Structure formats: C-alpha cells, structure tokens
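> Turn this into a structure:
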Amino acid sequence: MASAAKTTSARTCLVTGGAGGLGKSIALALLAEGANVVVTDFNEKTLNSVTAEFQQRKESVLFLPADVSDAGAVESLISKTVQHFGQLDVLVNCAGIFDRLEPVGEISPELWSKVLTVNVTGPYLLSKAAINHFLSRSATDASIINIGSLASEHGWCGGAAYTTSKHAVRGLTKSIAAFYRNKGIRCNLVMPGGMNTDIVTNMANTQGLHQEGSKMLDAVVEALETPISDTKEVANLVVFLASTRSSALTGAVIKADHGITALI
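Model prediction:
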C-alpha cells in the first residue's frame, strides 16, 4: 500500500484496545504506513508485553494505559497525545468487551452496565474529546473509525448487551457523520465478520457462555459456512479510512465479512 502511505504519513492515530487482537493489528498496520500511533489499553501490563512488536518504529509510538470509560482518563489521554505528537488526526475506537451470549431475560444488570459502559460510553467519551480537539485546531480531514460487529445489524452474533452496544455505536457513527460532515471531521463504521481474537475466549474463560446463545450462534455460523478473517485484513481497511484517500467517505457502514451477510 505504497500510495496509502503517502496519505497516512505524519498523521497521528489513537487506537484504543491496541494491545491485543484487532486493535494491535490496526496499530501495527498504521505504523507500517508511516503514521504516528498512540496505543492505549486498559491494562498497563498488557501494553508493556507488546512493546517489542513495535520496535521497528519505536520513535513513532506512544503507549498510554487508560480506562476508556473514565472521562478524566480520556481527557488526559487526548492531552498527552497532543503534547507528544503535536495534534491528533485519527481516532480508532476499537476497545470492547463481549457478553456471555445471554438473552435480555437472563443477563445481570451488572454485566449489562459493564458492556454498555465500555462499548458505548467509551467511544462517546473519546469521540467527544477528539472532536473538540479537531474543532479547536480547525481540522480539515480528521477521521473517527468505529469498530462495530455483525451484531451492529443482526441479533444472533452476541447476547443482549453486546448486540445493543454495537447497534448503539452504529447510531453514534451516523450522528457524528451528520453533525460534523461540513466541519472537517469524518466518521465511519467497520463491521468485521468472525476473527481470531480473544474477545469471546476471555469472557468464556471467566464465566462460561450461555448455552442457548452459543447454540444459536454456532448454528448460524455453520449454516453460512462463515469464514474466519485475519485481523490484518480488517486493519488494512482501517488504514484506508484513516488516510486522506477516503475523504469522500463519512457515515459509511462497511462490512468486512467475506460476503456472509449478503446471504441473509
């Protein structure tokens, strides 16, 4: 993607959930294309464990632990990014947690609140802080990229909390795109299909998945012969949306699912 590199070079990109899974792939892909990258994650220990993978351009990477659901932490994150690199150009809202595939009649208020806080309040707080920075410097092509899911459109990909959260992020994307379309700020949503990440595994190891929800998901996946995407494939799409080459795109919902939802 040599031509894309010219349009991401020197742009500063903040990637939440950047220490693992899709977030790490996105951060590495942006770095490879010449961007400055701020990698943030909730767990400082996890952040420290991946620093070696970013050594090739370590001068262009900043690692900052932060709780994306904490308003003060988010303001500090944006402030430190600007202090270090001069400005912020791109926000990638990738941090997220899964539920246990529980239906609304069974999910606990605690898990509901936890999933909605991380998956919806986090992107809201980050987008708000980033947008105010973009406006303050009269940005002409700032970009916010939200990572959704097939659960942003369908009900079989997650439990009640996760599905609701991903639908909400789709709405947030549309709202940002509508209000700031003439103010130099773009916002788009990427909807990946199945990927080899630890988002489901971590929750399953903690509490176990809901049996009925698991059966429904497995049945759909088997019926559609759902392929597993490499996180690098989705990361390449994010690199394009982060670059000035995608300047005409805002409010777009882009499925990166190998055409699976075209069958539904």
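
> hey, let's count contacts and neighbours off CA atoms from now on
Noted.

> Show me what stretch 167-185 is in contact with.
119-120, 123-124, 131, 134-135, 138-144, 146, 148, 151-153, 186-189, 250-253 (CA atoms under 8 Å, 6 or more residues apart in numbering).

> Going through these, which ones are buried?
Buried residues within these, defined by neighbour count using 16 or more other CA atoms under 10 Å: 119-120, 123-124, 131, 134, 139, 141-144, 146, 148, 151-153, 186-189, 250-253.

> And this one, please, so the two structures can be compared:
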Amino acid sequence: MTNGRVAVVTGAGSGIGRAVAAAMLEAGFRVALAGRRADALQQSADGHPNALVVPTDITVPAEVDALFARVVAEWGRVDVLFNNAGIFGPVASAADVDPVEWQRTIDVNVTGALLCAGAAMRTMIAQRPSGGRIINNGSISAQVPRPLSVAYAVSKHAITGLTRSVDLDGRAHGISCGQIDIGNAATRIMSEIGVGSGALQADGSRLVEPAFDVADAARAVLFMAQLPPEANISALTVTAAGMPFGGRG
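Predicted structure coming up:
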C-alpha cells in the first residue's frame, strides 16, 4: 500500500542509502533508487512493487536530468529527495592530497549533490503549489573532521552551504531543505576508516569506536521526510553513543 508520496534516494545501492530506501518503502513511499551499480540497486529494491531502479551517475548532468524525468514519467511528481550519494575519498592531509583524487571527491560529494538538488528543485517548482523537501546527507565531518580527511571534510562542509542555500532559494516555491549529519552508523565506509578495528585519532593513536545500527539512522531520515510542509528540520546530528565526536579536535 502506498501513501502516494514519491521519494528519490541517491546512493541507494548500499549503506545509509539502502537503509533509507527500505525504510521509505516500508512507510508507503514510492521510491526511486539511484546509483551507479544496477545490481546493487536491484538488491536494495528487493522486488518491492513501489521501488523504481534507475542507474545514475550523479556527476553527469544529463543522467541526473534523466533520473528525475523518469520518476516524473512513472509517478508524476517528486516529493522528497534524499541527497545521499558520496565517497570518502583519499586518506591525506592538505599537504599530500592527490589533485585527481581530490577532484573526484568534490565531483561526487559536492557537484553531484548540487546537480541532484537542482534537478529536484526544478521538478518541485513545476509541481507548485505542493513544492517538496530535500534532505542532504552531510556527515559529522561537516562539523568536525577526522585526521587525514581533507577532501571528505571540505566536501561535507560544502554540503552545509548547499543545504542553507537550497532552503533559502526554495522558500518562495514551497521547497524546504534540511541536513542530517550522521556519525558512525554501521556501514561499509566505517570499515574502510577502521571504526571497528581502530580509527585514527587526532593524537595519532587508534581507537575502536562505537557504531550504531544503520536502520536507526534511516529512521531519523524518515522522520524528517514525513514532516508536514509547515515544518522543517534544518539540521540534525545523530551519532553512536560514546563516540569521540565532541572531543575529536
């Protein structure tokens, strides 16, 4: 059974995106799952009748436009975008970061997010007066970086600027935008940076950090998505209890 609302989830093939897509489908949304790998998206969709798999490279403007056109052709509208796709990028300081790896991180995490937000805004403006909602996945690295993560940290700080700009510019069109900053949800990227085996700390030591179920992060995103148009959560931080966040610097 569907509640009639339509959501687009980018980076839906794994991690937080997969968990959010599942939570939205369970809540009755019709969900377009976007990402580069069709096989991973099909696994996330799991045959659900209200899931639409749309392989998309979010760094390519024509593919992003085609994603939203496909959703509108299928379901007539877009109510929510969960702007989630991203990569961690190189493990390096500003002194050592490879320019090619830096640019790839910015292309995916910043330009890709911008392209998706822009396409969502154009779609939502066209369906006035109902507007819509955009939720950007920031990360707590939008607030406090990890050591040797300059590309990721800069890209996620940029998401905060994107969130505030979209919320301001969308105001006249009934479009709201909020950001969720998630810390140590149990996903593949947490394994890559050693959260479960020993993540690098600011003092040079390594610490096994606590994590929490990605499904609980997804429930927080769902809560934001289900708010009435009159309400918006502009910023929400959800972390694993006891993780070294407040004392990171």
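
> Next, the TM-score between them, please.
The TM-score (TM-score structural alignment, normalised by the length of structure 2) is 0.88; 243 aligned residues with a CA RMSD of 2.6 Å.

> hmm, back to that, just the buried ones among the contacts of stretch 167-185 of structure 1: which are in strands?
The strands, defined by DSSP state E, take in Ala142, Ser143, Ile144, Asn146, Arg186, Cys187, Asn188, Leu189, Val253 from those.

> Quick one: end-to-end length of stretch 121-136 of structure 2, please.
In stretch 121-136 of structure 2, first residue to last residue: 13 Å (CA to CA, to the nearest Å).

> hmm, who's touching it?
Here stretch 121-136 of structure 2 makes contact (CA under 8 Å, 6+ apart) with 68, 77-84, 117, 120, 159, 163, 170, 173-180, 221, 224-225, 229.

> Asn3 of structure 2 - how many residues pack around it?
Neighbourhood size, Asn3 of structure 2 [other CA atoms under 10 Å]: 10.

> At the geometric centre of structure 1, which residue sits there?
Cys94 (1.8 Å; CA atoms, centre = their mean).

> Thr2 of structure 2 is in contact with Glu26, isn't it?
No. Using CA atoms under 8 Å, Thr2 of structure 2 is not in contact with Glu26, being 9.2 Å away.

> before we move on, the earlier item: let me have the ones in strands among the buried ones among the contacts of stretch 167-185 of structure 1 in CSV, extended by distance to Thr231 of structure 1.
Listed next are those as CSV, based on distance: CA to CA, whole Å:
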residue, distance to Thr231 of structure 1
Ala142, 24
Ser143, 20
Ile144, 19
Asn146, 15
Arg186, 23
Cys187, 21
Asn188, 18
Leu189, 16
Val253, 18
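
> Just flag the most distant two among the residues you listed.
Across those, the longest distance by CA to CA is 17.6 Å; it joins Ala142 and Val253.

> mind listing the helices for the stretch 101-250 of structure 1?
109-116, 122-136, 160-179, 199-207, 211-223, 231-242 (DSSP state H, counting those that start in this stretch).

> And those: which comes nearest Asn43 of structure 1?
That would be helix 199-207 among the helices of the stretch 101-250 of structure 1, by CA to CA, at 14.0 Å.

> corresponding residue for Ser165 of structure 1 in structure 2?
Using TM-score structural alignment as the criterion, the counterpart of Ser165 of structure 1 in structure 2 is Ser155.

> I'd assumed Val108 was in contact with its match.
No. Assessed by CA under 8 Å, Ser155 of structure 2 is found out of contact with Val108, at 9.0 Å.

> Those two - which one has more neighbours?
Taking neighbours as other CA under 10 Å, Ser155 of structure 2 and Val108 compare with Ser155 leading, 25 against 22.

> give me every residue that touches the more buried one.
Applying CA under 8 Å, 6+ apart to Ser155 of structure 2 gives the contacts Thr105, Ile106, Asn109, Val110, Ala142.

> Please apply the same query to Ala215 of structure 2.
Ala215 of structure 2 touches Ile16, Ala19, Val20, Ala23, counting by CA under 8 Å, 6+ apart.

> same thing with Val64 of structure 2?
Residues in contact with Val64 of structure 2 (CA under 8 Å, 6+ apart) are Thr56, Asp57, Ile58, Leu115, Cys116, Ala119.

> Now neighbour count and distance to Glu101 of structure 2 too, for the residues you listed, in JSON lines please.
Below are these laid out as JSON lines (neighbours: other CA atoms under 10 Å; distance: CA to CA, whole Å):
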{"residue": "Thr56", "neighbour count": "22", "distance to Glu101 of structure 2": "21"}
{"residue": "Asp57", "neighbour count": "20", "distance to Glu101 of structure 2": "17"}
{"residue": "Ile58", "neighbour count": "27", "distance to Glu101 of structure 2": "17"}
{"residue": "Leu115", "neighbour count": "21", "distance to Glu101 of structure 2": "20"}
{"residue": "Cys116", "neighbour count": "27", "distance to Glu101 of structure 2": "22"}
{"residue": "Ala119", "neighbour count": "20", "distance to Glu101 of structure 2": "26"}
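
> Map Leu200 of structure 2 across to structure 1 for me.
Residue pairing (TM-score structural alignment): Leu200 of structure 2 is matched to Lys215 of structure 1.

> separation between that match and Glu153 of structure 1?
Distance from Lys215 of structure 1 to Glu153 of structure 1, by CA to CA: 19 Å.

> now Thr40 of structure 1
Using CA to CA, Thr40 of structure 1 is found at 27 Å from Glu153 of structure 1.

> Not counting residues beside it along the chain, what's closest to whatever residue of structure 1 lines up with Leu115 of structure 2?
Taking TM-score structural alignment, Leu115 of structure 2 has Leu125 as its aligned residue in structure 1. Sequence neighbours aside, Ala71 is the residue nearest to Leu125 of structure 1 in space, at 6.3 Å (criterion: CA to CA, 6 or more residues apart in numbering).
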